[in-house]
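Enquirer: Here is a sequence with its predicted model. Questions after.
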Amino acid sequence: MDIIYMFNQQIYTETDKFPDYIIAIFFFTPIILGLFFFIRNKRFDKKWDSGIFPEKYKFNQDNLLEAYLCLAALIIQLKKTEKSKKILFINSYFNRYFKKSNYNFSDSLIYSFKHPIQINTVTHWLKKNIKDRIERIHVIYFLTGITMIDGKISLKEKKILILISMQLEININDLDRIILIYNSYRESIEKNKSRKINTPEKIMQSSRILGVKTDSSIEEIKKAYRKMVKLHHPDRFQKSGIEHIKIAEEKFIQIQNAYKTMTNSKC
């Protein structure tokens, strides 16, 4: 007991050396900080419940995936066919292009189903934090991929893709090309690497991907191809992370295939 008494006396003696305000700061600062974070998190929770994507969210990979998921949930709710396959697509997409993230999206997706996001709040956050228009196009690639799981895009899905594209300041022609790229890819798989696709249909798809007419000259095709290469070449994304590079590489292959089809049709 004497040892405990002496120890307590030593503590009291040491604390007597400090002014009262220093002791007050020492004891009350953790409480104030705790209250601050509690109130801030409550404010974020209220925003989420109201379908508002917090504008002050820090831009990092996990929060970027959260933005992807909020929009994906809206797309899935429009047409619930093949819902499990669409969720598998999301999981596969995240694992493939965002390998460094440990993000567990299942709870967030369920929450987004229950509390649909206000589109303008998440697109505002994306546009604020992703300055490169081509990188914002990757969001549209992702969402279009979900709509294509069951083979075709419904009118409601197309309308919401147009709305998101406009709010991200992405040209509608870019959206149409993305849809054509997915269509071309699906048909190439389903019809044995595109060998069974009749030539006129293939040429039509390729011309739309490049943004030219089927009867455009070689010079016009080359000019359009160079423009697409400049916009979508993977080298543009060397500083944007491996996920953006991989997306660009896959889409670039589709552009190259379209160019090859168009030039071969002129031979």
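Expert: Cool, got the structure.
Enquirer: switch to C-alpha atoms for all contacts and neighbour counts from now on
Expert: OK.
Enquirer: how far away is Trp125 from Gln9?
Expert: Remark: distance between Trp125 and Gln9 (Cα to Cα, to the nearest Å) = 56 Å.
Enquirer: more crowded one of these two?
Expert: Trp125 (20 against 11; other Cα atoms under 10 Å).
Enquirer: roughly how far apart are the more buried one and Lys114?
Expert: 21 Å.
Enquirer: Next up, a structure to set beside the first:
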Amino acid sequence: MANFTKWLGAGLGFTLGGPIGAAIGFAIGSFVDGFSEKDLLLEQGEYQSKTQNNRHVNTQSGDFEMSLLVLASIVIKSDGKIDKRELEFVRAQFLSMYGKERANNAFKLFKGIVKKEISARQVCIQIREHMSHASRLQLLHFLFGIAKADEFVTEKEVEEIRKIAGYLYINQRDFTSIKAMFYDESDNAYKILEITKSATDDQLKSAYRKMVKKYHPDKLQDLGKEHLQGAKEKFQSIQTAYEKIKKERGL
């Protein structure tokens, strides 16, 4: 248990409290007898005292990790079942980002979180108060990856992610752009760049520059190098979409 709480304390900030903290406490309590959310906060007394007068706490790597776990649990349950392939996707993503020991801790916690009924709205309010727009876009990208893990995205999953996007103050254009990164349709390249097929070549170039700025991996540097791979995947989707349209147009 000592190693587990050390892992929790290493990178947690704003997610210690609120609905995310409650979910974490519930999850730990599901596999550690007598452990509660209160115990989790006591473990982090020093953190609490340091941030008492700082309402806006910076997002840390652990905060992003906990936010992923909680939102992933909501999406996975949205179609009324928990698919093994989706669980394996979560495990694989955490292995690639965090390494075996940290990923095992995270997945152990996830299996507890998924048992709890959680309000997506309340969780998203907590996230958006502390997390940058770029980080929230990265969360959305991860959630679509989970939904696609079983090779079939249900309408219920899409609607749950759409609701989450709205709660996170991610607009419809950004939602459609990220969603298009996971589908193979004729006009997806245009959707990814947030333009239509009627866009001029100058509008295409302008849209590309705008998207490169929005999705550049440097915007997630504060979250730690472990979260940059997902950012690079989004960035590559932008590059691929642009090159595809240029080729179609003979530019």
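Expert: Alright, I've got the coordinates. Because the structure is predicted, anything quoted here is derived from the model rather than measured.
Enquirer: Report the TM-score for the pair.
Expert: Comparison of the two superposed chains (TM-score structural alignment, normalised by the length of the second structure) gives a TM-score of 0.70, and 204 aligned residues with a Cα RMSD of 3.0 Å.
Enquirer: Can you tell me the element the residue lying closest to Phe113 of the first structure once chain neighbours are set aside falls in?
Expert: The spatial neighbour of Phe113 of the first structure that comes closest, neighbours along the chain excluded (Cα to Cα, 6 or more residues apart in numbering), is Ala73 at 5.8 Å. Following DSSP states H and E, one finds Ala73 of the first structure within helix 61-78.
Enquirer: Pull the distance from that helix to the chain's centre.
Expert: 7 Å (Cα atoms, centre = their mean, to the nearest Å).
Enquirer: Same question for stretch 249-263 of the first structure.
Expert: Remark: stretch 249-263 of the first structure is offset 24 Å from the chain centroid, using Cα atoms, centre = their mean.
Enquirer: Quick one: average offset of it versus the second structure, please.
Expert: For stretch 249-263 of the first structure, the mean deviation from the second structure after alignment is 0.9 Å (mean Cα distance after the TM-score superposition for the first structure).
Enquirer: Which stretch of the second structure lines up against that stretch?
Expert: Aligned by TM-score structural alignment, stretch 249-263 of the first structure falls on residues 232-246 of the second structure.
Enquirer: got the contact list for the helix holding Ala73 of the first structure?
Expert: 53, 57, 83, 86, 94, 98, 101, 103, 105, 108-109, 112-113, 116-117, 119, 122, 126, 139, 143, 146-147, 156-157, 160 (Cα atoms under 8 Å, 6 or more residues apart in numbering).
Enquirer: could you redo the last one with a cut-off of 7 Å?
Expert: For helix 61-78 of the first structure, contacts defined as Cα atoms under 7 Å, 6 or more residues apart in numbering pick out 83, 101, 103, 109, 112-113, 116-117, 122, 139, 143, 156-157.
Enquirer: Just the buried residues of those residues.
Expert: Among those, the ones that count as buried by 16 or more other Cα atoms under 10 Å are Tyr103, Leu109, Ser112, Phe113, Pro116, Ile117, Val122, Val139, Leu143, Glu157.
Enquirer: Now render those as a markdown table, adding secondary structure and distance to Asp215 of the first structure.
Expert: Compiled in a markdown table, these are given as follows (DSSP: H, G, I helix; E, B strand; the rest coil; distance: Cα to Cα, whole Å):
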| residue | secondary structure | distance to Asp215 of the first structure |
| --- | --- | --- |
| Tyr103 | coil | 48 |
| Leu109 | helix | 46 |
| Ser112 | helix | 46 |
| Phe113 | helix | 46 |
| Pro116 | coil | 45 |
| Ile117 | coil | 44 |
| Val122 | helix | 41 |
| Val139 | helix | 32 |
| Leu143 | helix | 32 |
| Glu157 | helix | 31 |
